[in-house]
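> I would like the atomic coordinates for the input below:
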Amino acid sequence: MKGSTSRSVVRRCVERARSVLTVIGILLSVTCAPANAASGVDVAQLVNQRYDSRVERCAVDRPIWMCSGLVVRPLAGGASQQLAALTPEETQTQSAELAFVRGDLRTSSLGATAGFILADGFTASGWQKPYDVRCVYPVDVTPPGITGAHGCDLLGGTTPVPPDWSSCATHGVTDATSWLAHFVANGQTPLRQCSLSAQVATQFYAAMQAHGQVADSLAQMPMSLLIPAWNPATPATIPIQAFYFDVSTPGQLVQAQRYQMQYFTATNEWVPILRVMFAPGQGASFGYDETDQLDSGFRVVARLKARFADTSPSCNGGTRAAYFCAGVIIRMVAVRDMPIWNPRPDYITRDGVSTSYMRADARVTQLATGRGGTGLIFKEFGAPVEYPLTMKCAFPANAATASRPDSCMRPGQNRYCDALGVTTYAAWGASQCPFSVTPAQFNLSVTVRRDHAGAVDAWNEQTIKPWTRDIPAKIPLEAFVAVGDAFVDARTIQLGYMNATGRFLPIVRVNATAAPDQMFIYVPADQVGGQP
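Next up, the predicted model:
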């Protein structure tokens, strides 16, 4: 018996030593790393690891929130919501209310469908942005502004010992069992609960145990933490590790992007947005998608500039036409035709949707007019997509395809340009024939413009076969276009697409007469999520 007890003691000592060494390693790594060093994928992994952690304390005797679980700031939403704003109650108590969630709790939400996640206590200290937790309430509650002890004393009469502002000790409550008995005696009313210590590891864990034993309706909500209120004018001091939005609630990506933009404006740092999804009986999972990020537009523009500069005559070793890897295909649309991702009935009738092909040697100086300066940019046709598009024919200038029965051949025509021997812009002007989309012929439709000594039409034209209606998420779109000052209409299109698909596509400023490095410009403030 004594030998068994000794082995048990040794085992606990070894496990504790391992825990200490692990935490020391974490501290060294986060202290030496800048706050924004981790990629979005890395941040998602760290957040999931903390959510899935099951430790009862951190290091030797530090409370759980220092290394495990998630400290979350749920935000109610709305276009005017400021991420660092304090409520009137918080201003009065000088405590900010946060939520605590972990995978072993029955919590089924983060308290709101969008908000931000703080770094754990150790990491925040490494960023030189430490925070302290004044107290923890096992049941979600918003303390009234008049609550004593900075919001930690709902029942009154507590004499706190800062930095521990908790109130339960005054009522003889020190563990989960006594907290539950006290809560029942006070009618199981959230505003009549005492707060446990967030400084003492055993009491914070007791708060989690108590949360796990309350009624389901209360356990579905997170635990409440109170920390010293930050200065709303200096959001850079808040150790935000990620923003989040609940994918099950429409419209929340825009809100998360607004918070991301606000933080960038204050700090010049892009903090990642994470998707969160709760599965019944399985808790939450957090994921990172590069296309959710407001700064993803910069990467889109970099790709557009690279494709515009690529004058390759063909792709894939000459087996594919140039539009499979080079150039930029744009379709101008009018916001009055929303949803603009659906082909209009007349396009379906004539079996064609008109586009323009921009490339450094294509001499396109203007995009199609008469549609208000808004449009769509398609991905290169060689990109891996769910719904590939089909190019039907190409023209070196505006070919008035609306009057062509199949959007390629004019009435009475039945041959492509190669069959007619058309190899110059002047010859094409006389015949108005369509170029086929073989690698050689498609490239010729571009180079006849390039090589023509005289003036050419402001834009060229290519016909794409209409795609199926009502599949916006499947169409290989890359961005939306704003020409001139068409930002309001472009945002209407962007928001409509986000509402229909839950996905973000950037608005890109396109100026066909600008220098190549200025032809495609991305500005975060142009986006719906970049608006105040």
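> switch to C-alpha atoms for all contacts and neighbour counts from now on
Will do.
> now do the helices in the stretch 101-250 of the chain.
Taking DSSP state H, counting those that start in this stretch as the criterion, the stretch 101-250 of the chain carries its helices at 121-126, 176-185, 201-211, 216-219.
> quick one: list the elements packing against the second one.
For helix 176-185, the elements it packs on are helix 201-211, judged by 3 or more Cα pairs under 8 Å, 6 or more residues apart in numbering; DSSP states H and E.
> contacts for the helix it packs on?
56-58, 61-64, 105, 136-139, 174-177, 179-180, 196-198, 219, 223 (Cα atoms under 8 Å, 6 or more residues apart in numbering).
> compare with the first, here's sequence two:
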Amino acid sequence: MFKTIGFLLFALIAGCSHLDRHSENEIGAFNNASTQSGITVAAQLNTLYGRKFANCNNSNSQPAFLCSGVTLRVTVKDPANQYKVWDPSPTSIKSGGVSFSYLRADTNFGRLAWGYGNGFILYPIFEAPADKIDLDYLCSYPMDGWTWHRSQTSVCVPHRDYPVQSQLCHNAGVTTAEQWLAVWNISGGNPNLRQCGFDITDDRNALAAPAFYQSLRAKSLLGATGFNGHNETIIKTWTPGRPNTFPIMAFFYIYGGTDTKPLADAQYNQRDFYNSTNPKIVVPIIRLTPANSPTGVATFTFVAADQVVTQ
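This is a model prediction of the structure:
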């Protein structure tokens, strides 16, 4: 729904006035093919990472995740081989949501969830090829929400120890990054569980984009603390077993160090995805080099030697 609304709204606005922050050539320029070359994907990711947008198309009903930033999920192959890394786990099917992180130049982090070293990256909805499904973004925690401790059967809900403070932010009286930070900084307790999550669902309309942007600002306000931990964005569980229409942009691995497992895992996932699709789809492996400070720059690089499946 975001994709349709965004297109119509942008067409209307563009016909009436000049948008100096987001040009027609800048947003939606990537979605002209179902399979992109690895070099092109890396360039797109660097562009998306650098877009520090408050929203898309200057519209408060279009959150910035639709057209900017990098939404990624760390993965580990299921030992029982019951589900693919790009599909929801049984735990996520039960809870109704899947955890991702959102990386952008103004919301850097130097460490992925659980210290893992590989995973996959989603297309932003406005940049996705036309044959990919739209995923539903539900809520955004500026830091790891420890959501597995909150509930096993639902997402974006409060923790029992903080029934008021840890609910959806607007219900807790929190609408700005500064208000969120004040709750995080309360002495004692567990700030990850105490924090509220910003509601970014489609039906919030003109409140969705400001809520998401405040979640990004809140992480930035934490400085080194924010950089040393990842944020958490919950996306509604999707139907598994449909790889051809799933909006996966790239597999990635963290570059640097001597551990070869992250690349090997990414290579396994690339081959597994290729073999699972019909017609076949090659999803490139991208090297992610994280920023080394809150104000540093992360980079995305395509290296031909990393690929085990080629077009």
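> of the contacts of helix 201-211 of the first structure, buried ones?
Those of the contacts of helix 201-211 of the first structure that meet the buried threshold are 56-58, 62-64, 105, 136-139, 174-176, 179-180, 196-198, 219, 223, by 16 or more other Cα atoms under 10 Å.
> so which of those belong to strands?
Cross-referencing those against strands under DSSP state E gives 136, 137, 223.
> of those, closest to residue 461 of the first structure?
residue 223 (59.7 Å; Cα to Cα).
> residue in the second structure matching that closest one?
With TM-score structural alignment as the criterion, the equivalent of residue 223 of the first structure in the second structure is residue 231.
> what about the nearest residue to residue 76 of the first structure once chain neighbours are set aside, distance to residue 221 of the first structure?
The spatially closest residue to residue 76 of the first structure, leaving aside those adjacent along the chain, is residue 112, at 6.1 Å (Cα to Cα, 6 or more residues apart in numbering). Noted for residue 112 of the first structure: a distance of 10 Å to residue 221 of the first structure, by Cα to Cα, to the nearest Å.
> so if I had to pick from those two, which one is more boxed in?
residue 221 (24 against 17; other Cα atoms under 10 Å).
> the residue lying closest to that one once chain neighbours are set aside and residue 86 of the first structure, how far apart?
Leaving aside its sequence neighbours, residue 221 of the first structure sits nearest to residue 107 (Cα to Cα, 6+ apart; 5.2 Å). Going from residue 107 of the first structure to residue 86 of the first structure by Cα to Cα gives 24 Å.
> these two: which has the busier surroundings?
residue 107 (25 against 18).
> OK, contacts around the alignment partner in the second structure of that one?
Per TM-score structural alignment, the equivalent position to residue 107 of the first structure in the second structure is residue 109. With contact taken as Cα under 8 Å, 6+ apart, residue 109 of the second structure is in contact with 103, 226, 227, 228, 229, 230, 290, 291, 293, 294.
> in space, what's closest to the third one - neighbours in sequence excluded?
This means residue 227 of the second structure. Counting by Cα to Cα, 6+ apart, the residue nearest residue 227 of the second structure is residue 109, at 4.2 Å.
> I am finished for the moment; much appreciated.
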